[in-house]
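A.B. asks: here is a sequence together with a model predicted from it:
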Amino acid sequence: MRRSSIVPRITASYQQYQQRAWYSDFGHLSARKQSFIPSSGTYPHGFRASGVACGIKKNNNKDVALVVSEKPCSAAAVFTTNAFKAAPVLVSQATLKHNNNKDIYGVVTNSGCANAVTGQQGITNAKRMQAIMDELTGHASSALTMSTGVIGQQLNMDKLEPGIRKAYEALSADHDQGWLQAATAYMTTDTFPKLMSGEFTLDRTSFRMAGIAKGAGMIHPNMATLLGFIVTDAYVAPALLQDTLKYAVDRSFNAISIDGDMSTNDTICALANGASDVRIESPHDPAYPLFRDSLTSFAAELAQLVVRDGEGATKFVTIHVKGGSSFESAKQAASHISTSKLVKTALYGQDANWGRICASLGHSGVEVDPSKVSVTFVPTDDSKPLPLMIRGEPEVVDEARAAEILKMEDLVIEVDLGLGQSDAKFWTCDLSHEYVTINADYRS
C-alpha cells in the first residue's frame, strides 16, 4: 500500500471552541474552560469506555474509569522516576514486562486515592484491581492499573471492587455515555475533564486516536507526568509503540510544568488494537515517522489541556527556546525557565520583569553566551511581538504594551540562544494565590 502524509482531522481539538457544549455538571466554569469540553468525538474502533462513582471520593463524584478493547492491544507506557513509585505503577510495569508489551485489553483507573506509599497491602490491592479485570475480560494479565488522589491511604476495596464491576457493565462506545464519563472519573482537583479524539488519514486509509488525561497540580516531568492514556485502532508493533510513545511524551507530557513537583503515580500509556487497516511494523516503514509525528501532536494538545487547568492558573504560557545547540539543551533551558517561581509569580502579577527570565536561563545548566541571547514577548492575537533584549542588549521596553500583552490569558515567551538550529517548547502557567489555597487544604 502506497503511503503518503497523515492529515489529522481532530474532532475534539481544544482550538475548536464553537463545537463545544456547556454541560450542566460544569456550568459553574467560565465560558473559556467550558470551551475545552468536547461535545462529540470520533473514537477508535473496538474500544469502549465508562466512568462511575463507587464512593472512594468523599463527594460521591465519579471515581472509577475503564477503557477496554475488544481485541488484544500492543501496549506501551512511561512512568514516574520518583523513588516512591505507587503500587499501580509497579504492577503496570511488571505487567508490561510479563506480556512483552502486548495482549493488553484495557486500563482500570481509580481517583480519590493514590494507593501510593502503601506498602505490601497497596501492591495486593493494585493486583486485585487487575485480577477483577482479568475475570471480566476473560484474559490473564489483561489490564494496566492507575490510581490518583491522596498519598499514604489504602484503597477501600470493599467499595472499589463493586465499582469496577459496575464500570464494566456501563462500558460504551458513545461520547456522552462512555468517553466523557471516563474522563470525568479521572478528575481530582481538575476543574474540567480532559478528553480528545481524532481521525487521521494515511493515504486513503483512516485510523483514529482518543486520549484522556488528568492533572492540575504536582506536575513536572521526568520520564512521565500525571495520568493519561492514548488509544488507537492502528496496529503498531509492541516495541515500536514503546519507542513512539517515549518520543511523543518527551515533546508533550514531558514538556509541561505547573509547580515543579513530580507525583508518585505519573503514568502515560498507549494501546493500539489494530481494528483499522493501518499497520506499522517497522521503523523503516514510510508511515512510521508520520504516525509518530501525529501521535506527538495529539499528545501535545492533550498535555496542554493539563496546563490550562493548572491549580489556580490564570495564564497559559509557552516557553519557546530557539537557537539551541541541541534539542536536549533547548528543552533543559525551557524547562528551567518554566519552573522558576520568580518568573511564574511575575507573570501572575502581569509584571514584565524579563530579567527574571535571563537570571533563570543563566543558571539552567545549559551553554549560554549572554551576548547572543534575545528575549521576546509574542502575543497570541497575531499583534506585533515585543522585543525585550536583542543579542544581549536590552531594549527600551514599552511598559504599557508589555502590560497589555501580559493581561492576555495566552502568552509566548521566545528565548533565542543564538547558538544553533535546535528548538524546544515547554508549556507552563503562572503561580497564583489560589494555588497555595488549594494545596494547603488538599486533604480536608
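C.D. replies: Thanks, I have it. Numbering: from 1, shown residues only.
A.B. asks: going forward, measure contacts between C-alpha atoms and count neighbours the same way
C.D. replies: OK.
A.B. asks: which residue ranges of the stretch 1-150 of the chain form helices?
C.D. replies: All helices of the stretch 1-150 of the chain, identified by DSSP state H, counting those that start in this stretch, fall at 31-34, 87-99, 119-137.
A.B. asks: buried set for the shortest one?
C.D. replies: Spelled out, that is helix 31-34. For helix 31-34, the buried set under the neighbour-count rule, 16 or more other CA atoms under 10 Å, comprises 33-34.
A.B. asks: same question, stretch 85-96
C.D. replies: For stretch 85-96, the buried set under the neighbour-count rule, 16+ other CA under 10 Å, comprises 85-93, 95-96.
A.B. asks: tell me how many other residues surround residue 159.
C.D. replies: Neighbour count of residue 159, defined by other CA atoms under 10 Å: 13.
A.B. asks: before we go on, here's another structure to hold up against the first:
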Amino acid sequence: MITTFESLKRISSKNIVSPKGFTATGIHCGIKHKKKDLAILVSEVPANVAGVFTTNVIKAAPLVLTKQVVKEYGKMQALIVNSGNANACTGTQGYKDAETMQQLTAEKLGIAKELVGVSSTGVIGEIMNMEPIAKGIAEITPNATLEGAIDFAQAILTTDTVTKNTAYSVVIDDKEVVIAGVAKGSGMIEPNMATMLAYVTTDADIEQQALQQLLKEVTDVTFNAITVDGDTSTNDTVLVLANGLAGNATLTPAHPEWETFKAAFHAVSQDLSKMIAKDGEGATKLIEVKVEGAVTDEEARKIAKTVVGSPLVKTAIFGCDANWGRIICAVGYSGATVDPTDVKIQIGSTSVVEKGEPVPFSEEELIVYLKQNEVKIAVSLNQGEGYSTAWGCDLTYDYVQINATYRS
C-alpha cells in the first residue's frame, strides 16, 4: 500500500478537532479518583461512520451498541467515552447502562440517540456507577480548541503513559481535506482488535461503504499489525467519522484522487498504531519487524506478528541481547511457509543470518544498536512477493508490576 505522497502534509497541532466541524473535550466526572475519565466528540452535522471491532467472542456492552449504530444506520454525530470501567461482562445491566449513556448524550445535544456511539475502557466485570457518568454528561461541553482535544485524549487513557494524536492534510478537488486521529492503548494489545480505542475524524466527503472498506483494508496492515502482550480485549474499537464539510466531490475508489486520501488515512492509522506499540505497559523500546519474500502478504504478516510478539524476542531486546536464535525460532513456528536454507535476518543494518546460517558480526556494535529506543528487525525468505510490517515493544519488569497490581 502506498503511504507517502508529495501532497501529504502532517499538521503540527495534530488533534481530532483539526478537521472542520468537530468539537471535543474531556473531564473528570468521578469514575476514577482524580484523572479525567469522561470524553465527548461531536460533529456539527451527522457524519458517515465506519467501524472495526474486537474479534473476541466476549464483547463489552458499549461495543455491541456502537457496532449496531455503525451497521444499521451508517451515521454518527456524537461519541461518548468513559475510562476506568470497561462495562464488559456486566450482563443485561451493562447494556442498559450503555443505552443510558447514549440516551443522555443524545438529549444533551438534541439529536437522535441512533446518532450516538458509546465506548468504555477500564476494569472488566464491574457494574458501572452511573451517577457520576450522568452528572458528567450533563456538565461536559465540547469545543473546537486544542485544549479540548487534549482533554479528550487524556480522558480516554487507562495505563497509557502518553496521549496519542496525529493529523494530516491533503488537497482534493482543490479543497483542503484533513484527517486526524486519537487513540489509547498500552496493555492487553493483540489487535484483531485489542484493548485499544482509536477514533479518526475527517471533513472529507466520502461514501460510507467506501469508508468502511478502506478502514478494513488499512486496519489489517496497521492496527492489526501491532502486539504488546498477545491479549485481545473485549472493548477494542476503531471508529471513523467523515462529515463532508471540506466540500470535495464525494470520494469513492473511482475518484481520481482516491489514492491521495487513502495515503493520508493510512498514515494516520499507522502513526497511531506505532504510538500504541511504543507505549506498551513498561515498554522501553519500539520493535519493528519487516518481512519480505513470503509466499503472500498474509503469511508475511503472520511471521512479522509472531516475531514481534514472541516473549523471548521481546525480553532479548529489553536485555540488549543479540540472540538471533529467538528470532529465527519464531519465524519457524509462525505457521507460514519457510525454507530454512533461504532465511536471512538483519538486526538494524547488521546481518546475523544468511541462507539460514550464522554470519560473523560484531556483538559489541550490535549491543550499542540494541540500546536505542527503536529496534528494527528484517526477515527475508525468498519464497515469493509477500511483504508486511508489524510493531511491538520489549517486555520489561515493569510490565509484570503494572499488570500484577492493576486492580489494587
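C.D. replies: Yes, it's here. Every value quoted in this text rests on a predicted model; they were computed, and no experiment measured them.
A.B. asks: picking up where we left off before, how about a markdown table for the buried residues of stretch 85-96 of the first structure, with distance to residue 5 of the first structure added?
C.D. replies: Shown next, in a markdown table, are the buried residues of stretch 85-96 of the first structure (distance: CA to CA, whole Å):
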| residue | distance to residue 5 of the first structure |
| --- | --- |
| 85 | 39 |
| 86 | 40 |
| 87 | 41 |
| 88 | 38 |
| 89 | 36 |
| 90 | 38 |
| 91 | 38 |
| 92 | 34 |
| 93 | 34 |
| 95 | 35 |
| 96 | 31 |
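A.B. asks: stretch 259-277 of the first structure maps to which residues in the second structure?
C.D. replies: Mapped onto the second structure using TM-score structural alignment, stretch 259-277 of the first structure spans residues 229-247.
A.B. asks: for residue 350 of the first structure, find the nearest of the helices of the stretch 1-150 of the first structure.
C.D. replies: Of all the helices of the stretch 1-150 of the first structure, it is helix 31-34 that lies closest to residue 350 of the first structure, at 19.7 Å by CA to CA.
A.B. asks: what range in the second structure matches that closest one?
C.D. replies: No residues of the second structure are matched to helix 31-34 of the first structure when aligned by TM-score structural alignment.
A.B. asks: just stretch 319-334 of the first structure next, same as before
C.D. replies: Counting by TM-score structural alignment, stretch 319-334 of the first structure corresponds to 289-304 in the second structure.
A.B. asks: now do that stretch: everything it contacts.
C.D. replies: With contacts defined as CA atoms under 8 Å, 6 or more residues apart in numbering, stretch 289-304 of the second structure is touched by 225, 305, 307-308, 330-331, 334-338, 376-391.
A.B. asks: quick one: end-to-end distance for that stretch.
C.D. replies: Using CA to CA, to the nearest Å, the end-to-end distance of stretch 289-304 of the second structure comes out at 6 Å.
A.B. asks: which parts of the stretch 51-200 of the second structure are strands?
C.D. replies: All strands of the stretch 51-200 of the second structure, identified by DSSP state E, counting those that start in this stretch, fall at 75-85, 116-123, 164-172, 175-185, 196-202.
A.B. asks: the lengthiest helix in the first structure vs the second structure, average distance?
C.D. replies: Longest helix in the first structure, counting residues (DSSP state H): helix 287-308. Superposing on the second structure and averaging over aligned pairs (mean CA distance after the TM-score superposition for the first structure), helix 287-308 of the first structure comes out at 1.4 Å.
A.B. asks: mean deviation, the helix or strand following that helix versus the second structure?
C.D. replies: As assigned by DSSP states H and E, the chain's next helix or strand after helix 287-308 of the first structure is strand 316-324. Comparison of strand 316-324 of the first structure with the second structure after fitting gives an average deviation of 0.8 Å (mean CA distance after the TM-score superposition for the first structure).
A.B. asks: following strand 316-324 of the first structure in sequence, what is the next regular element?
C.D. replies: Downstream of strand 316-324 of the first structure, the next assigned helix or strand under DSSP H and E is helix 327-338.
A.B. asks: now the aligned partner of residue 209 of the first structure in the second structure. Nearest residue, chain neighbours left out?
C.D. replies: Counting by TM-score structural alignment, residue 209 of the first structure corresponds to residue 179 in the second structure. Nearest non-adjacent residue to residue 179 of the second structure, counting by CA to CA, 6 or more residues apart in numbering: residue 202, 4.4 Å away.
A.B. asks: residues contacting the one you found?
C.D. replies: Residue 202 of the second structure makes contact with 19-20, 177-180, 240-244, according to CA under 8 Å, 6+ apart.
A.B. asks: next one: residue 180 of the second structure
C.D. replies: By CA under 8 Å, 6+ apart, the contact set of residue 180 of the second structure is 14-19, 165-168, 200-202, 268.
A.B. asks: next: residue 186 of the second structure.
C.D. replies: Per CA under 8 Å, 6+ apart, neighbours of residue 186 of the second structure: 158-160, 195-196, 228, 276-277, 279-281.
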